[in-house]
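Participant: dropping a prediction and its sequence here:
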Amino acid sequence: MILLDYHNVIIKNTLETRFKKEKVEPVDMTVADFDGVTYHISTPESKSVILISLGWACTQELFAHGAQEVLKREYGNMLLDTPEHGYDVTLSIDTEQVPTEVEDRDEFIRKVSLLKRNMLAAPFERAFAEQEQCEKEEKTEINSELMAVHYRKEEAIYVKSNFDRITVIFSTTFKDETDKIFGKVFLQEFVDARRRVPALQNAPQVLCSIREPPMELRHLNLKDSDDVSYVTFVLFPSHFARGDVREETISRIQIFRDYLHYHIKCSKAYMHTRMRARVRDFLKVLNRAKPEIQNAEKKTARTYKALIPVITQILLNCRSSPFKKPADFCLFTPLHPMSTLKQLLKHKPQITLALLKPDICANAALPPKIRQAIEAKNLEIVEERNVLWTEQQAGEFYAEHQGKFFYHRLCGYMTSGPFKAMILASPNAIKDWRALIGPTHPVR
């Protein structure tokens, strides 16, 4: 499992790109972040001055817990006394005063992108300071305030200091039934992992309860529902020692809720992938389990003379076989009566009848490319004409295919418009024409 970034990636990438460009352009962006946070990045007055504003529903609660002092400490003169209209905090960045050294500039950009994190760090820093003061005075009791931050709708973070520990409580709501199941598994794993894994003995203690709030919150008027779960982290002095350890603890505990829901969604996606894979495997098993039909006729591409006209349909091989049926010649009557066609067979080495499908000859003319291909094969066009069939004529012509799955589609296709009918002649007319048009089976 991965850990989410503490900073806002869009702000970081936007500033990095802007500081690298020699020619800057005006910017006006609205960016959404976790927990309902909204950023506004703009250059309203000057291209060299960037305003980054933050709007958050719990800002006033954070200010009551010392967020204003934390922001002044971190951002100094960049923090405006009067924020942009519609937002709670605004930083003003003069690009001409940004550090020129790469490392210093990267650190500056990262600090700006941690605006939300630094605001939410205020109650934690206050609780740590209270615990240190109590420890310094060697008190065994502390009358500290329960700091509540309602950072999401129906969800909150509660921080309370004690003489030997800091208690952080998350109230989280699972509205989806599937999320409740996954969430319960995840939260129980947080509780059990510390007991099972020796390497986690120094990790903060984790407690979880569903519906029933922990002792520190029972005096509050909280929502009584099975949708609400409470996760308690108990931090000891070793977890918030001054320096990088303290900063890392604050950063990590802030993203717990996002971390939890992110991995619930990943788990659901993984389960869906597994289920789809299992269904595919079952379908393969079912397909292999189909019994073979005894004495069934096995058909191949050569079984059918032609199923659906791909480019053309060869219907008559005159010289090499007797006349197929009178319907084969109805295409050319009355221009050529039967006797005339019989005479034609005596003077031509071999002829074949070819049809070009309706969409090829939409303008009633033989396309030049097809005519050139016919001439390249030394095929002589003895006769050609445009034909428009009725459904009855098409049914009579393709009567041999009646009852097959393609019959109605074939008849409907050939009656959709006029098509070109031709008599072609050459010493090997049948073979040459078949080689020219390629396979007539729809699969091939």
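Facilitator: Okay, I see it. Residues are numbered from 1 along each chain as shown.
Participant: alpha carbons only for contacts and neighbour counts from here, please
Facilitator: Noted.
Participant: can you map out the helices along this protein?
Facilitator: 9-20, 59-64, 67-75, 102-113, 115-136, 177-196, 244-254, 256-288, 338-347, 368-376, 391-397, 407-414, 429-437 (DSSP state H).
Participant: how big is the angle separating the longest one from helix 244-254?
Facilitator: When you say that, I think you mean helix 256-288. Between helix 256-288 and helix 244-254, the angle comes out at 60 degrees (axes from the mean of the first three to the mean of the last three Cα atoms, to 10 degrees).
Participant: helix 256-288 packs against which elements?
Facilitator: Contact partners of helix 256-288 among helices and strands, from 3 or more Cα pairs under 8 Å, 6 or more residues apart in numbering; DSSP states H and E: helix 177-196.
Participant: put this next to the previous one:
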Amino acid sequence: MGAYNRGVGRQDLGWSRQYLFVAAVFALLFVVAFGLFAQLTISQLSRSYLEDVLLTGRAQAEELAKQFRGEGPLYQVVEKKKEALQRLSLSLARKEVIESVEVYDERGRLVWRTTTRSEGVPGGFPEPGSEFVPLPQGEHVMESQTSYQIRVPVEELATVVVSIPKSALEQRIALLRRQLVVRTALAGGATLTMMVLAFVFIGHLIKRNAELEARRLRDRELAALGVLAANLAHEIRNPLNALSIHLDLVAEETSADPSAAEAVALAKKEVSRLRKLVTDFLQYARPSPPQKEPVEVEAFLRDVAALLGPECERAGASLTVGASAGTLLVDRGQMTQVLLNLGLNALQALHEAAVKQITLRAFRDGSHWVLAVEDSGKGIPPEELPRVKEAFYSNRKGGTGLGLAIADRIVVAHGGQLILQNRPQGGLSAQVRLPAAAEGVYTLPGGKA
């Protein structure tokens, strides 16, 4: 079994390393893919934002060009719509990326300008003597080292020029990039965290499933070994019975020889011990379900005391019985065996005790009945208490290690609990806690509780 566990442990370790490697590779690929996606998104955003700004500038230029179409000479139109142009200047001043809007006449002279990025100069008419600026014909976008110029002709009278500085665009795009990077990082981090948690959870489920599968295989092997051992024990018990009968015959023939009689008696004792071990093992390996019936507590405890009394007399121990009135719903035979096993263990613990006292008690504790077997021995060392109910564990020479294991299994089958604890005044208290019949007191046909 140890080699089996080591093999399972090595498999789990190898699987864990493979899983961690796959998870790390997947996380790396996810980060790389997410980074490429973010880079492409940022590049596309920059282009889209530039196109959007240029379209906005063109729309502003066309809106301004409408102010001059079909209204007569350019200078008269500018003078007549001075207030409207000033409102437009204020509106453009609130734009973050449009630097200026200029209007030139057909000869290339600057007629009107709004400078939106100059403090205290929202726009207006140019100073006298402004230079002539030659403009190409047609509507198009011109790019210089510092700005974009969107030019929209107004029939043959004028040209509207909207200037957008590259520095303002770069600052705006940089701000948008930073915001996008932060949001993308947050979204990617949240997604990666969720995926890591999902990987951890899936890994836990896979590991748990592997453990359950390994446990299932182990339990199946143990069950097969148990069946084999039970069959072997059954086959051994028959020869032991025959051997015991023949030893009885030999004892009769050698009764006149003390040394031979002593040897035969010793052999009979060992055969009896082996037969008890085989019987206990068969009972432990092939437990039968309890056949519950109503049992009157006081009478039941007196019957157990009657069976245990002769053993107490031979050991020189006194036996005290105390029980509350009531009814248990138990398998009488199995529960009798439990109390007998506990009582015999208590007797064996009194071997070196100065005062040899055993007490059988039964009392109600809330919704449970407690059947207690207490002795005045030395108790059980605290470090051994957690193990004494394990099968084949015994700290007594010649013990089978199955008495408490069988008792515990029977109590659990009844829906109860076997509690072993050392008493403050010395000795051990073995308590069988059982649920009361029908979560209350069982009523006998005669009306007695």
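Facilitator: Great, that's in hand. The structure presented is a predicted model; accordingly, all values stated were derived computationally and were not measured.
Participant: can you give me the TM-score here?
Facilitator: After superposition, the two chains reach a TM-score (TM-score structural alignment, normalised by the length of the first structure) of 0.25; 172 aligned residues with a Cα RMSD of 6.7 Å.
Participant: sorry, back to before: of the helices of the first structure, which is nearest residue 94 of the first structure?
Facilitator: Residue 94 of the first structure lies closest to helix 9-20 among the helices of the first structure, at 10.9 Å (Cα to Cα).
Participant: give the buried residues for the closest one.
Facilitator: For helix 9-20 of the first structure, the neighbour count (16 or more other Cα atoms under 10 Å) marks 11-12, 15, 19 as buried.
Participant: winner for burial among the helices of the first structure?
Facilitator: With neighbours defined as mean count of other Cα atoms under 10 Å, the helices of the first structure peak in mean count at helix 115-136, which reaches a mean of 20.
Participant: report the angle between that one and helix 67-75.
Facilitator: In terms of direction (the same axes, to 10 degrees), helix 115-136 of the first structure departs from helix 67-75 by 110 degrees.
Participant: that older thread, export the helices of the first structure as JSON lines, with columns for distance to residue 167 of the first structure.
Facilitator: Converted to JSON lines, the helices of the first structure look like this (distance: least, Cα to Cα, whole Å):
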{"stretch": "helix 9-20", "distance to residue 167 of the first structure": "30"}
{"stretch": "helix 59-64", "distance to residue 167 of the first structure": "18"}
{"stretch": "helix 67-75", "distance to residue 167 of the first structure": "19"}
{"stretch": "helix 102-113", "distance to residue 167 of the first structure": "27"}
{"stretch": "helix 115-136", "distance to residue 167 of the first structure": "9"}
{"stretch": "helix 177-196", "distance to residue 167 of the first structure": "15"}
{"stretch": "helix 244-254", "distance to residue 167 of the first structure": "12"}
{"stretch": "helix 256-288", "distance to residue 167 of the first structure": "14"}
{"stretch": "helix 338-347", "distance to residue 167 of the first structure": "103"}
{"stretch": "helix 368-376", "distance to residue 167 of the first structure": "83"}
{"stretch": "helix 391-397", "distance to residue 167 of the first structure": "84"}
{"stretch": "helix 407-414", "distance to residue 167 of the first structure": "75"}
{"stretch": "helix 429-437", "distance to residue 167 of the first structure": "82"}
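Participant: residue 382 of the first structure: which of those helices is closest?
Facilitator: helix 338-347 (9.2 Å).
Participant: thought residue 51 of the first structure was touching residue 112?
Facilitator: No. The criterion here is Cα atoms under 8 Å, and residue 51 of the first structure misses it with residue 112 at 11.1 Å.
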